Structure formats: C-alpha cells, structure tokens
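# Okay, here's the prediction I keep looking at, along with the sequence it came from:
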Amino acid sequence: MRVTFDQIDITPTNPEYFSGYGRSEKSQGIHDALIISYLKIALEATNLFIFSLDLLNVNRSFSTKVEEKINELYPKNENIVLISAIHTHSGPAVFTLPSLDHAVNPELEEEVYRKLIQLLSNSCVSSEVSRIELVTGEIEGAYGNRNDPEAYGDKNFYRFDFFQEEKLVGTVVNLACHPTILKQDNLLFSADLFGSVRSDLENVLDCPVLMLNGASGDSSSRYYSKGNDFKEVERLATEISQQILNKGKRQTVEFSLSSHSIFKENIHYNPQADSFWVEKSKALSEEKNSAIEKVLATHLAKKMNPESHWVTLISQQLIFEQFVILTYSGEVTSAFAKNIRNRFDCPVIIVGYENDYVSYLVEEENYGKYFESYLTRLPKGAADRFIEKTIRVIG
C-alpha cells in the first residue's frame, strides 16, 4: 500500500466576505494560512482520496466536479472520494449555505477547485507503508456538549499514523468540535482551533497532519473557553494536541477495505405545513424578549421561507477489517455518534461536512429544544430514520 500526503494554501489574497456568523464586513488580513490537506491511499485496484478543506463547508456540485475529474485521471481504478471541511467560521465565503445568507465570490470556488486539482497533479513522492497504527482515546477539559454541559458530548479522538519502516510519513486525526473560539468580531482569516491543533501536531511529529471534523453538531468549547481570541485558540489547541500525542490506546491495523457503499435519500419538506414549527413561530413572535429568543426567531423565519424544499442526505460507508468509517453530509450530533458506535464492536470514525452540507441532523429526542433545530432543514424524526438506514446498509 502506498500513500501520498500533501497540502496547498488556499488563503485569499484579497479582502473577502466570511462564511460564518453572518458577518457583513470583509476580511482585513490573515492570521494563519487556510489550506487543503490531501491524502491518497492506493489500495490495490482502489484509490481512496481524502481532502480536508479549511472552510466552513463544501457543496455537492463542487464535490461532483472533483469526483468526475479524479475518475478521468484514474479511469482504471475504483475511486472513493471524501471531501470534508473543518467548519471554521473564520474562512472565506466560498460556497452558499442552505439556511444562511452570505455573499459568495464565484471566483473563489474556481480557485479552490484549481488548487485541489493541482494537488492531484503535483509530483509528490508516495510512500510505501509498512505499518499503520490507530490511536483511540478521549479529550477531556477542552470541549463537550454546547447545549448542556451535563449531557453527552462526543469527546472521542482517532489518530492514524502511517509509517514507512520507522519513519512517520503522515497522520490523520478525527475529532468532533465546532472550531468556533473566534467570534464575529474577528476579521482575520484563520483555521481557528483545528488549524492550531494541526500546527502543534506537525511541529512535534514532523509530518503532514490531516484533520477531519466528526459529529460536532452540538459540540464546542463553549463551557471550556476562557476567551475568544487567538491566545485562547492556542491554549485550547495545546491542551487538545497534548492529549492526542500522549493519551489513548494504540493498535496496529490493516487498511484492508472490505466494502464501500453510498446511501442517499431525498426528503421533501414544507416547514410552513409543519404544525410543530408553526406553533413555535407563533410563540416566538409573541414572546420575543431575550436576545436568544430574537436569534431563534430570526433563524426560524429563514427556515419557514421558502415554503418547501428538497434535501438530499448522503452517507458513505467504508468497512475495513478492524474499523469503520462513516461519513455524513451535515452536522451530526453527539447523541447520534453515541448510538452509531454502540452498534459496532470496533472503532467507528465519523466524518461530518463531507461532500455536501445539508445543515444539522438533530435527533428526535431533542428536536426543537436547542439552536440546531432552528437551522435544520429536516422534519422531526427524519435524521433518526436516515442514520438508522445508513447503519442497516452495512448489515
């Protein structure tokens, strides 16, 4: 098995609008570079391509365009493509969002696509892998459930180390946290928490590190942060990276792919005909007193307009002999992550924001209780049914 790790800078050089927090101001500079991290794993007749973008999201048309180009470049192989975003809110507005309004510069998407394809064309030296080690553990004291600090939060981390003989040639890290330490008053481009964790790990490991965000729908550092500036980003990143480096159970694994499948489901939803949200909207219009109620009312108004829409939910299932990778095209909550992992007797790596963005996937039990429900484009129970189907596909 051969692997190729690479990175490329995608930081805009001109002022651009941001994709997070609905900011109206353009960027005023760069704090840290935004990149695409790239990993190609050659598995006999199958190529696995993983891209992690320092952006808020990607969309389906972009991912499809990339997939078509890869199939054109590698026509004799089965090509599996995972394109994910770290979900930084301090990156440029490259792709539109279904539930938020922000300006998008179409030239940025073309530039990101060009840079991504350049990674495929770069004459990077691939490495023959002699050993892969998987480290599994939990991060404590840095992030958790952002709605209720006593509720379950997905604190699992997964770290794949790829070795050529005894040399570490690259690492993949998966954890679940909104990288939103920086708030709307920040006007500098930044990869926020994930970028700082990556930088810390690369400085120690002396190899490229690819970061994948997981089931972070309701996970953040809200109850752990001591501030909202770059100093706090560095503090929490150090806490997380030290635990990734020094904690966890290590085992040698084989990257032997048993099966790969893609599950899609189209859901038509008219929130204006949903009595649940009609009543919520009425109550908020009558009781709009607090700041949070005003925010919820604003998001609910956007949710109720347009009248109806189609949502295409997508999940990929990669089954390896010793672990499973499940991807979802939205923001999966901690409760779903716990439920999914309870159904398997091996490590399950969950990747969110993958190949598209359909907003939040909220479990039925908490639907309507918290912020995520006011942005989700799905009716109550739809996410539960979809995720259950993605598990059953595996068998």
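On my side now, so go ahead. Numbering: from 1, shown residues only.

# contacts and neighbour counts: CA atoms only from here.
Noted.

# Enumerate every residue touching the nearest residue to Phe323 once chain neighbours are set aside.
Of all residues not flanking Phe323 in the chain, Pro347 sits nearest, at 5.0 Å (C-alpha to C-alpha, 6 or more residues apart in numbering). Pro347 is in contact with Thr136, Gln322, Phe323, Val324, Arg341, counting by C-alpha atoms under 8 Å, 6 or more residues apart in numbering.

# Go again with 10 Å.
By C-alpha atoms under 10 Å, 6 or more residues apart in numbering, the contact set of Pro347 is Leu134, Thr136, Tyr158, Gln322, Phe323, Val324, Ile325, Arg341.

# Then the fourth one would be within a helix, right?
In other words, Gln322. No. Going by DSSP: H, G, I helix; E, B strand; the rest coil, the assignment for Gln322 is coil, not a helix.

# What is the neighbour count of it?
17 (other C-alpha atoms under 10 Å).

# these two touch, right, it and Glu133?
No. The pair Gln322 / Glu133 is not scored as a contact, 11.4 Å apart, by C-alpha atoms under 10 Å.

# shared neighbours, the two?
Taking C-alpha under 10 Å, 6+ apart as the contact rule, Gln322 and Glu133 both touch Thr252, Val253, Glu254, Phe255.

# List only buried entries from those residues.
Buried members of those, counted by 16 or more other C-alpha atoms under 10 Å: Val253, Phe255.

# Secondary structure and distance to Gly144 added to the shared contacts of Gln322 and Glu133, as a markdown table?
Formatted as a markdown table, these follow (DSSP: H, G, I helix; E, B strand; the rest coil; distance: C-alpha to C-alpha, whole Å):
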| residue | secondary structure | distance to Gly144 |
| --- | --- | --- |
| Thr252 | strand | 29 |
| Val253 | strand | 28 |
| Glu254 | coil | 31 |
| Phe255 | coil | 30 |
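
# Just the closest of the shared contacts of Gln322 and Glu133 to Lys115, please.
Phe255 (27.8 Å; C-alpha to C-alpha).

# list the contacts for the nearest residue to that closest one once chain neighbours are set aside?
Once flanking residues are discounted, Phe255 sits nearest to Phe320: 6.5 Å by C-alpha to C-alpha, 6+ apart. Counting by C-alpha under 10 Å, 6+ apart, Phe320 makes contact with Val253, Glu254, Phe255, Ser256, Leu257, Ser258, Ser259, His260, Cys346.

# Please produce CSV containing these, extended by distance to Met1.
Formatted as CSV, those follow (distance: C-alpha to C-alpha, whole Å):
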residue, distance to Met1
Val253, 13
Glu254, 10
Phe255, 8
Ser256, 10
Leu257, 12
Ser258, 15
Ser259, 17
His260, 18
Cys346, 22
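
# Next one for the comparison:
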Amino acid sequence: MKVAWQKAQINPPLPTYMEGYVGGRKSQVIHDDIEAHVLIMANQEKYFVLISLDIILIDKAFGLQLRTRLSRESGIAVEQIAVIATHTHSGPQISTKLSSGTAVNQDYLNEIEDTVSKVFTDCLKSLTPVQVYCKEVSIGIFYSNRNQPDLPYNEKAQFVRFIDEQGATVVDLMNFNCHPTILKADNLEISADLVGSIRQHYRDNLMIVLGEAGDVSTRFKRQGEDFAEVDRVGRGIAERLTLGEWQALRPSGFDLKTIIHEVSYDPASDLFLNNAKAQLEKAVSQQPEARVLLDMVEERLAQKSGTLSFEASIFSLGSLVFVFFPSEIVFELGKILRDVHPNLILVAYTNDFRGYAVDQATYGKFGESLITDYPYGEADAFVKKIAEQIEVMMRD
C-alpha cells in the first residue's frame, strides 16, 4: 500500500463574511490559519482520496465540482474522492445554507479549488509505501453529550497512522467524535477553532475528521468560550492523544460501496413540523431567539413535495472500514454502525450537508430535529441500510 499526504493554507481574503451563526458576521482578522488536507491511499492501482477543509460544511454543488475536477485531472473516479468539512463556526462563508443574507465569494471558492488541485497533484507524485497502524484513545473528559450530560456519547478518538519505509510518520488520521466548536457568535476572527488547536499542540502532520458529533460537545465541560479556552482544551486533548497502544493493520484490497436512501416526502403533511411551528409561534413572544428556529421550520414547510435522496459511501481497507456520511450524526446512530464493525471510522460532514441525522427515539426532544433534512425515522432507516451493507461486505 502507498500513501501521500500534504496540507496547505486556504485563508480567505479580508474582509470576509463568516458562516456558522446567524447575523451576517464579518471578519477583518485571521487568528489562525485554516487549512486544506489531502490524503491519497493507493493499493494495486486502486485509489481513495480524502480531502479535509477547515470550513463549516460541504455544499453539495461545490463538493461535486471539486471532486469532478480532481477526477478529470487524475482519472480517479469521482466516487473515490471524499470532501469533508471540519465544521468550524469561525470560518469564511462558503455557502448560503446557514448565512442566506450575505453573498458567497466565488473567487475564494475558486482559490480553494486551485489550492486543493495543486496539493492533490503533488501528492500523486509523492506516493510512498507504508505500514498501517491503529489505536483508540479515551479523551472524553473534555466533552459529553451536549443535550444532557448523563446521556451516552463516544469518548474514544480513533487513530490510523501511516509509517514510511524509513520509519517516519507520513500522517496520523484522527477520528474526533465531538462537535469541534468552542468559539461563539461574538467571535469575529477567522479560526479553525478546536480542530486547529489540537493539530497545533499534537504534531504538524495530523489530519482530523469528525464522527458522531451531532449531539456531543464541550458545552458542559468548558471553562469559557474564547481563544484561551480553545488553547486549553486543544492542549489537553493533544496530550492525551500520545496515550494508547498502536496495533499493526494489514490492509488488503480496497472495496467501495455507495448507499442511496430515497423517500417520498410532503413537508406540508409532516405532523412533527406542523406541531413544531405551532409551539415556536407561541414561544417567540417570550423568547425572541426562537425566531431563528421558527424561520427554519417555515422554510421546510414551504418546500414542495417530492423525493428526498441521501447518499453515503463505505470504503474498506482490509479490516478497517470507513463510512462517509452527508450530515451531522448523533451518537445513537453512530453506535449502530460501530456495533456492526469493530474497527470503523465514521466520517461525517462529507460531500454534502443535510443538517442533523437524529435517531427516531430522540427526534423532537432537542433542537437538532428542527435543523435537518431527514423526516421522522428516515435517518434511522438510512443508517440501518448502511449497516446492512457493511455486514454484506464483511461476509464477502
């Protein structure tokens, strides 16, 4: 097996609008560099490409455009290229999904494409034979379930390490199962937030992807919401990441499966949405901040009926399985997938952004159920379909 990894800055031109909170925030300052990471894995003329960007989300059109360009430049199939967001709420605006009142800087998106293309081309030229190692590290003392601290969450960070023939680490790939935002809406400085801090304090060649972070955060464990707290938590997590025992992994052939889940849906007849609208209309008079959620519900109700389509992919690297998921996903749904396979890396925020994937038992209890494209029960059906396909791949 061969691997190559490189990174590059993708800092936006200033001033720039920010995306992650409502209100049309504008930044004049870059606090810390935001980055693009490119990881290429190759085995017997088969490839898989992982691209991580320090932005709030992957707009489907932008992600497909980038993947198509890299496919055209390399001959690697679009399906074998995954584009992922690290979900910083202090990054530049790259879509209108969360900041519809301000315009996207298309020139900046083009710059991101050009930068990723160059790094991608350099990686293709520098593929090197590697040995692969895995480990898990407990870091849950820094975060918890963010809706209720006594609810379950994944306290483990999964690691994959690629080591070249000289014994040097090419890159450590970390699967971080926590919402990575500490900085709040009053921050007006561009930052990679907690992901950037962990990378800074751990080592230079660390690539982070997010797992079941939809209902997991530092909310009940943090001591502030400023850059000092970002540094404290990032430093503490980085120190714990040196723990744990590395185990050798013998990758065999690559296998890739795409899973599509479709559902016919009429928002106007959605009982949950209509009930949520009625409740929020009553709440707005006493809680003006509820207006944001009410606007989201009304926007969903105004959409035409039709077919909703959700797409995920499964990539197996021998006994290691990656699941690439197009949403923020909550712990209970992530657990379904991890229970199916003992060595699984769940990668959320991939190739699209469909809001929160919330399990049926929790749907309607917390705010995540309002910020989603999934009707009641459909996230469960989608995840179970993925789990069934993993079981088929394991048998084969």
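Structure received. Since the structure is predicted, the reported quantities are computational estimates derived from the model, not experimental observations.

# circling back: hmm, which two among the shared contacts of Gln322 and Glu133 of structure 1 are most spread apart?
Thr252 and Phe255, at 9.9 Å, using C-alpha to C-alpha across the shared contacts of Gln322 and Glu133 of structure 1.

# now the helices for the stretch 101-250 of structure 1?
106-121, 192-205, 230-246 (DSSP state H, counting those that start in this stretch).

# swap in the stretch 251-395 of structure 1?
Going by DSSP H, counting those that start in this stretch, the stretch 251-395 of structure 1 shows helices at 275-286, 291-303, 334-342, 371-375, 382-394.

# Would you tell me which one of those helices is buried the most?
helix 371-375 (a mean of 22; mean count of other C-alpha atoms under 10 Å).

# what's that one aligned against in structure 2?
Aligned by TM-score structural alignment, helix 371-375 of structure 1 falls on residues 367-371 of structure 2.

# Work out which residue lies at the spatial centre of structure 2.
With distances taken as C-alpha atoms, centre = their mean, the residue of structure 2 nearest its centroid is Tyr349 (3.2 Å).

# Distance check, the nearest residue to Lys184 of structure 2 once chain neighbours are set aside against Gln200 of structure 2.
Of all residues not flanking Lys184 of structure 2 in the chain, Glu225 sits nearest, at 6.4 Å (C-alpha to C-alpha, 6+ apart). Separation of Glu225 of structure 2 from Gln200 of structure 2 (C-alpha to C-alpha, to the nearest Å) stands at 19 Å.

# Now check structure 2 for the residue matching the residue nearest to Phe323 of structure 1.
Checking TM-score structural alignment: Pro347 of structure 1 goes with Asn343.

# quick one: that match from Val323 of structure 2, how far?
Distance from Asn343 of structure 2 to Val323 of structure 2, by C-alpha to C-alpha: 11 Å.

# same deal with Phe162 of structure 2?
19 Å.

# can you check Val49 of structure 2 too?
14 Å.

# and what of Cys123 of structure 2?
Counting by C-alpha to C-alpha - Cys123 of structure 2 and Val323 of structure 2 are separated by 23 Å.

# higher neighbour count, those two?
Val323 (25 against 20).

# neighbours of the residue nearest to Lys184 of structure 2, just the number please.
17.

# Trace it over to structure 1, please.
Match for Glu225 of structure 2 (TM-score structural alignment): Asn228.

# Was I right to think its match contacts Asp185?
Yes. If you go by C-alpha under 10 Å, Asn228 of structure 1 and Asp185 touch, sitting 9.3 Å apart.

# In contact with the corresponding residue of structure 1 for Asn274 of structure 2, which residues?
Correspondence of Asn274 of structure 2 to structure 1, assessed by TM-score structural alignment: Val278. Applying C-alpha under 10 Å, 6+ apart to Val278 of structure 1 gives the contacts Pro271, Gln272, Leu300, Met304.

# Can you say which two of those residues are spatially most distant?
Largest separation among these by C-alpha to C-alpha: Gln272 and Leu300, giving 10.6 Å.

# And the contacts of stretch 358-365 of structure 2?
With C-alpha under 10 Å, 6+ apart as the criterion, stretch 358-365 of structure 2 contacts 147, 214-215, 272-273, 275-276, 327-334, 357, 366, 368-372, 374-381, 383.

# at 6 Å what do you get?
Applying C-alpha atoms under 6 Å, 6 or more residues apart in numbering, the contact partners of stretch 358-365 of structure 2 are Val330, Ser369, Gly377, Asp380.

# and if you look at stretch 214-228 of structure 2?
Phe142, Tyr143, Ser144, Asn145, Arg146, Cys178, His179, Ile182, Leu183, Glu328, Ile329, Val330.

# Next, work out how far apart the fifth one and Ala213 of structure 2 are.
The one in question is Arg146 of structure 2. Applying C-alpha to C-alpha to Arg146 of structure 2 and Ala213 of structure 2 gives a distance of 9 Å.

# Compare neighbour counts for the two and give me the winner.
Taking Arg146 of structure 2 and Ala213 together and counting by other C-alpha under 10 Å, Ala213 has the greater number of neighbours (26 against 21).

# That one and Pro180 touch, don't they?
No. Using C-alpha atoms under 6 Å, Ala213 of structure 2 is not in contact with Pro180; the gap is 8.1 Å.

# Flag every buried residue along stretch 201-216 of structure 1.
201-202, 205, 207-216.

# May I see these organised as CSV, with distance to Glu365 of structure 1 added?
Shown next, in CSV, are the buried residues of stretch 201-216 of structure 1 (distance: C-alpha to C-alpha, whole Å):
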residue, distance to Glu365 of structure 1
Leu201, 37
Glu202, 40
Leu205, 42
Cys207, 42
Pro208, 40
Val209, 36
Leu210, 34
Met211, 30
Leu212, 27
Asn213, 24
Gly214, 21
Ala215, 17
Ser216, 17
